[in-house]
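Peer 1: fold the following and give me the result.
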Amino acid sequence: MNYEYSKGYQIVRFFERIALRLHYRKIVYSGTENVNENNPVIFASNHRNAVIDPLLLLNKCKKQPVFLARADIFKKPAIARVLKWLHIMPVYRMRDGAENLANNSDSFQLSGELLKKRIPMALYPEGKHNPKMSLLPVQKAISRIVLPIEEEENFELGTEIVPIGLYYTDIFGFLSDAYVTFGKPIKVSDYQKQYEENPNVTANQLRKDLEIEMRKLIVNISNDEFYNEYTYAIDWNAERLTKEKYIGKKDGFLLASQEVVRNLDNLFENDRNSFDEKIRNFRKAKEILNKHGLTTKDKVVTPSSVVPLIAQLLLLIFSFPITVFGFLNGALSILGYKKLLTLFKDNQFIPSVRAISGLFLVPIFTFIQSLIVGLIFNWWYALAYFFIMPATFYFACWWRKWMKQWVRKWKVKRFAKKFPEAWKKLTKLIQL
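Peer 2: The predicted structure follows:
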């Protein structure tokens, strides 16, 4: 398998872009000016969301990058063939068996040859999936790939390592937001002198430098003992900070979330008493929310007024028939999605299965159901149904989200009105 340009793969990418755009409310790309695909490029990203992570990168790449993934998913020959067709190459870890580690030399050598051909490489240097808002220690895989190949070329190949930070406002949520940040490239040629003196030290230094750059791009909660409280603080304060300090910036919510973490880290390091008080307040606030059936995602500081809530409810009621039509005609796609979910035990695959269902199941069932309509009625009806069915199904998905949001707003409104003292106390406790 040479992993070079494939027209079939390009067609799949076209539909992947559509499915991904429909899966998220908003996808924000920043720092794209740091990517020059005319040079040999290695994309190095944190890995939070299974298949979604590479899809977000594919969505912005001009070329067809080759991904390195853990070798255990290649065990079944049929799956291995599909993965290789999708430009995914196996990398072996200690958990895959020490006897298999030698196979990495072939993958790394092939990676070097692809870089020489200006085919981008992409991998997740943490070495495993991490759904939390934190960065695991970066491993040496990139150093082992790029330094030997640059040495062969007298460090004149010009390879650049582009760090990437991925952030999701709701990692499991449908129609949420995703942020993809491309950092400044690390030029491997800068390590030539050090590599000639000590290759092992250089490999470790490159690993450390990459880890530092990646940490700058993500929301990195390194204080694992208080991880939940940090996430509460983001839920309660990031949107406010976005409006106060980052208005007009497309990645404002990401920047605000990073600021929340920095502020708490600063308190933890320099004013532990104040930090402990914040943590106690956050926990008290969470208890109040739990008592009244609310969540940290609810906008408790600014309850909605009655008139907008009634107007929104009327719109939901009037559009309900369209929603029913959409869900009824999308029932087979929903059943297929539910069936696929049973194949995975880990919740990390929920967004991936949802996106894959949108990419394959919805078009397949739309085509089949349109054929049935054509056979029963006529082909003009079938053509109309072919466009109406997915559109109304997608609207129904949005309607479901809007309805959930309306219920949450109504609960917050009722809580603030029925328990004003508890509401006032809550709004003070959640302040950063």
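Peer 1: okay, CA-based contacts and neighbour counts for the rest of this
Peer 2: OK.
Peer 1: now do the same contact list for T202.
Peer 2: Applying C-alpha atoms under 8 Å, 6 or more residues apart in numbering, we find T202 in contact with Y191, Q194, Y195.
Peer 1: I'd guess it is in a helix, am I close?
Peer 2: Yes - according to DSSP: H, G, I helix; E, B strand; the rest coil, T202 belongs to a helix.
Peer 1: where's it relative to F174, distance?
Peer 2: Per C-alpha to C-alpha, to the nearest Å, T202 is found 42 Å from F174.
Peer 1: can you check E259 too?
Peer 2: The gap separating E259 from F174 is 25 Å, by C-alpha to C-alpha.
Peer 1: for Y9, same thing?
Peer 2: Noted for Y9: a distance of 26 Å to F174, by C-alpha to C-alpha.
Peer 1: the more surrounded of those two?
Peer 2: Ranked by neighbour count (other C-alpha atoms under 10 Å), Y9 and F174 place F174 first, with 18 against 13.
Peer 1: what comes into contact with the strand ranked longest in the chain?
Peer 2: Looking across the chain with DSSP state E, the single longest strand is strand 160-168. Strand 160-168 is contacted by residues 34-35, 39-48, 53, 133, 176-188, 210, 213-215, 217-219, 254 when judged by C-alpha under 8 Å, 6+ apart.
Peer 1: swap in 7 Å and give it another go.
Peer 2: 40-46, 177-188, 210, 213-214, 217-219 (C-alpha atoms under 7 Å, 6 or more residues apart in numbering).
Peer 1: next one: K411 from N263, what distance?
Peer 2: Relative to N263, K411 is positioned 30 Å away (C-alpha to C-alpha).
Peer 1: which of the two has more neighbours?
Peer 2: K411 (19 against 12).
Peer 1: now that one: closest residue in space, sequence neighbours ignored.
Peer 2: L294 (7.4 Å; C-alpha to C-alpha, 6 or more residues apart in numbering).
Peer 1: what of A203?
Peer 2: The shortest distance from A203 to any residue other than its chain neighbours is 5.2 Å, reached at S143 (C-alpha to C-alpha, 6+ apart).
Peer 1: repeat for L332
Peer 2: F365 (7.0 Å).
Peer 1: do the same with S30
Peer 2: T181 (4.7 Å).
Peer 1: in a strand, the one you found, correct?
Peer 2: Yes - T181 forms part of a strand when assessed by three-state DSSP.
Peer 1: now do the same contact list for it.
Peer 2: Y29, S30, G31, I164, G165, L166, L217.
Peer 1: which residues of this structure fall in strands?
Peer 2: Using DSSP E, the strands found in the chain span residues 26-30, 41-45, 66-70, 88-91, 121-123, 160-168, 177-182, 186-187.
Peer 1: most neighbours per residue, which of these?
Peer 2: Mean neighbour count (mean count of other C-alpha atoms under 10 Å) peaks for strand 41-45 among the strands of the chain, with a mean of 26.
Peer 1: could you dump the contacts of T181 to a markdown table with distance to H23?
Peer 2: Shown next, in a markdown table, are these (distance: C-alpha to C-alpha, whole Å):
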| residue | distance to H23 |
| --- | --- |
| Y29 | 16 |
| S30 | 19 |
| G31 | 22 |
| I164 | 21 |
| G165 | 19 |
| L166 | 16 |
| L217 | 23 |
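Peer 1: one more to line up against the first:
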Amino acid sequence: MVGEDNIPDNKPLVFAPNHQNALSDPMALVLHLAHQPVWLARADIFGQSKIVDAILRFMKILPVYRIRDGIGNLEKNDATFNTSVKILENNASLALFPEAAHTGKRQVKEHKKAVPRIVFMAEEKSGGQLDIQIIPTGIHYSHYWKFNRVLLVNLGQPVKVKDFYDLYLTDAQAGIKKLKEAIYEATLPLIVNFKSKQYYDIFERILKIYGPRFLKRSGLKHTHGHLFKTDQVLANRLDQMESEKPEATGKMVERVKGYHQKLKKHQLKNRVVKPGNKCLLPLMGNALLLVFTLPLFLYGLVFNALPFFLIDRYVRTRVKDVVFWSSYILVASMVLFPLFYLLQFWAISAWVQDLRLAFLMVVSWPFMGKLAFNWYILWRKTSGQFNFYRIKWFNKSLFNWLIAEKQAIYQLLDEHLKPADFK
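Peer 2: Alright, predicted model coming up:
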């Protein structure tokens, strides 16, 4: 988390994060905050299952009804909003998504009126004495649903409701609109945001392919925080290029598409496509490490595979909306992994006479599961590098095309995109 010092003490707070990843977004914020805010969320996430409802209640989430939930249900919002006002009056905190819908993309949607409406209701009830602070929040995932990826939570400077309260008293709609716009503008520096609709998918691909090079051109060390900053600039540069140089953008997009399709066809990652005669010692070292740690991988796999693959299979085949994948994985993992660990403990206790040893085995399973996953990632990277060397040795024409095309794409992007300047 970045920007914790932007949270004021002894003030009623409203956290206003962007919304890209269903239930994972509130979890991302809750797990980073010292205190748990009360959340407002769309009502249709309730009633899907008893387990999900129990988790929603545990996370202190209140339902907000929309027209699509039925006209007759809209009056239920009065109770939710009145509860929200009481929470703020008690100097506690709320959290709700100004967009009122998740996107599954690095694109912020238009903000709705819920946040301004609630905070103005609370201020009006107190005669403008609460001094509510809205904390614009940016939640950034390196990947939305894959395990063991980077999560960054950015907290911005508070937006003070009292700065808009006089306008609200004079013209309520103008005050709501002005505050809504202020929250939106305060959110943009905290996220990676693409404006492009036509080229969104390929711009995301360019972020992966060209992002590390753009970081290096900008003179920054490779850290998650620095990569986030340069990705922000790169996204803006790509949007600007599309607007100002549409023809050059179209040609660049086609080249990147062709390069990516070739990588996908031959099961390669962009990071392994490198010219020159690289030393094979690090690669051989990784291969030996994989061989020597294979027993640890198998141990971690055996005691974690069943719940892991059951969850993965269910989510991929039954959950149609990819945006909900991480949420289902999170909920199912919280239930199934402890359950399977208990069943496995019961099974091995019949074979292992020393209960202390059996207990130590149970404690080791989550850690060995993580080790097994890291082993698998190293195996994927190592096999990908071997695959590239195989192409280099036995398919010279493909090797030369990949090297030349990658360099051509880099040169094209270097020409059109100025590096970030943080001085």
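Peer 1: circling back to that earlier point, distance to K338 of the first structure for the strands of the first structure - can I get that in TSV?
Peer 2: Shown next, in TSV, are these (distance: least, C-alpha to C-alpha, whole Å):
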stretch	distance to K338 of the first structure
strand 26-30	25
strand 41-45	29
strand 66-70	26
strand 88-91	26
strand 121-123	29
strand 160-168	23
strand 177-182	23
strand 186-187	43
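Peer 1: give me the aligned partner of the residue nearest to S30 of the first structure over in the second structure.
Peer 2: Residue pairing (TM-score structural alignment): T181 of the first structure is matched to N154 of the second structure.
Peer 1: from P98 of the second structure, how far off is that match?
Peer 2: N154 of the second structure sits 16 Å away from P98 of the second structure, going by C-alpha to C-alpha.
Peer 1: tally of neighbours for whatever residue of the second structure lines up with D190 of the first structure?
Peer 2: Matched to the second structure by TM-score structural alignment, D190 of the first structure sits across from D163. Number of residues near D163 of the second structure (other C-alpha under 10 Å) recorded here: 12.
Peer 1: what sits against D163 of the second structure?
Peer 2: Not one residue lies near D163 of the second structure by C-alpha under 7 Å, 6+ apart.
Peer 1: next one: R106 of the second structure
Peer 2: R106 of the second structure neighbours (C-alpha under 7 Å, 6+ apart): V192, N193, F194.
Peer 1: how far away is the equivalent of it over in the first structure from L254 of the first structure?
Peer 2: By TM-score structural alignment, R106 of the second structure lines up with M133 in the first structure. Using C-alpha to C-alpha, one gets 12 Å for the distance from M133 of the first structure to L254 of the first structure.
Peer 1: same check on N46 of the first structure?
Peer 2: Look at N46 of the first structure and L254 of the first structure: by C-alpha to C-alpha, they are 15 Å apart.
Peer 1: so for these two, which residue has more residues nearby?
Peer 2: N46 (30 against 27).
Peer 1: skipping adjacent residues, who's closest to the alignment partner in the second structure of that one in space?
Peer 2: Correspondence of N46 of the first structure to the second structure, assessed by TM-score structural alignment: N18. Distance criterion C-alpha to C-alpha, 6+ apart; nearest residue to N18 of the second structure, sequence neighbours excluded, is G138 at 5.7 Å.
Peer 1: count the neighbours of the counterpart of M59 of the second structure in the first structure for me.
Peer 2: Applying TM-score structural alignment, one finds that M59 of the second structure aligns to L86 in the first structure. Number of residues near L86 of the first structure (other C-alpha under 10 Å) recorded here: 20.
Peer 1: for the match of N46 of the first structure, give its distance to L74 of the second structure.
Peer 2: N18 of the second structure is 24 Å from L74 of the second structure, where distance means C-alpha to C-alpha.
Peer 1: P307 of the second structure too?
Peer 2: Noted for P307 of the second structure: a distance of 40 Å to L74 of the second structure, by C-alpha to C-alpha.
Peer 1: give me the contact list for stretch 280-294 of the first structure.
Peer 2: The contact list for stretch 280-294 of the first structure, computed with C-alpha under 7 Å, 6+ apart, reads E229, T295, L426, L429, I430.
Peer 1: how many residues are close by the closest residue to A80 of the first structure other than its chain neighbours?
Peer 2: What sits nearest to A80 of the first structure in space, not counting adjacent residues and going by C-alpha to C-alpha, 6+ apart, is F74, at 4.5 Å. Here the count is done by other C-alpha under 10 Å, and F74 of the first structure has 19 residues near it.
Peer 1: show me what F74 of the first structure aligns to in the second structure.
Peer 2: Under the alignment (TM-score structural alignment), F74 of the first structure pairs with F46 of the second structure.
Peer 1: quick one: the helices in the stretch 101-250 of the first structure, in order.
Peer 2: For the stretch 101-250 of the first structure, applying DSSP state H, counting those that start in this stretch gives helices covering 104-116, 141-152, 192-197, 199-217, 227-245.
Peer 1: burial of S93 of the second structure, as a residue count?
Peer 2: Neighbourhood size, S93 of the second structure [other C-alpha under 10 Å]: 22.
Peer 1: alignment lookup: it to the first structure.
Peer 2: Counting by TM-score structural alignment, the partner of S93 of the second structure is P120.
Peer 1: what does N400 of the second structure give?
Peer 2: So, by TM-score structural alignment, N400 of the second structure is matched to E421.
Peer 1: count the neighbours of that match for me.
Peer 2: A count of neighbours around E421 of the first structure, defined by other C-alpha under 10 Å, yields 10.
Peer 1: again with I403 of the second structure
Peer 2: For I403 of the second structure, the neighbour count with other C-alpha under 10 Å is 14.
Peer 1: correct me, but it touches P275?
Peer 2: Yes - between I403 of the second structure and P275 there is a contact at 6.3 Å, judged by C-alpha atoms under 7 Å.
Peer 1: so R42 of the second structure makes contact with I61?
Peer 2: No - judged on C-alpha under 7 Å, R42 of the second structure makes no contact with I61 at a distance of 9.6 Å.
Peer 1: distance check, the match of S93 of the second structure against N36 of the first structure.
Peer 2: P120 of the first structure sits 10 Å away from N36 of the first structure, going by C-alpha to C-alpha.
Peer 1: ok, D265 of the first structure next?
Peer 2: 35 Å.
Peer 1: neighbour count: those two, which is higher?
Peer 2: Neighbour totals were compared for D265 of the first structure and N36, and D265 leads with 18 against 13 (other C-alpha under 10 Å).
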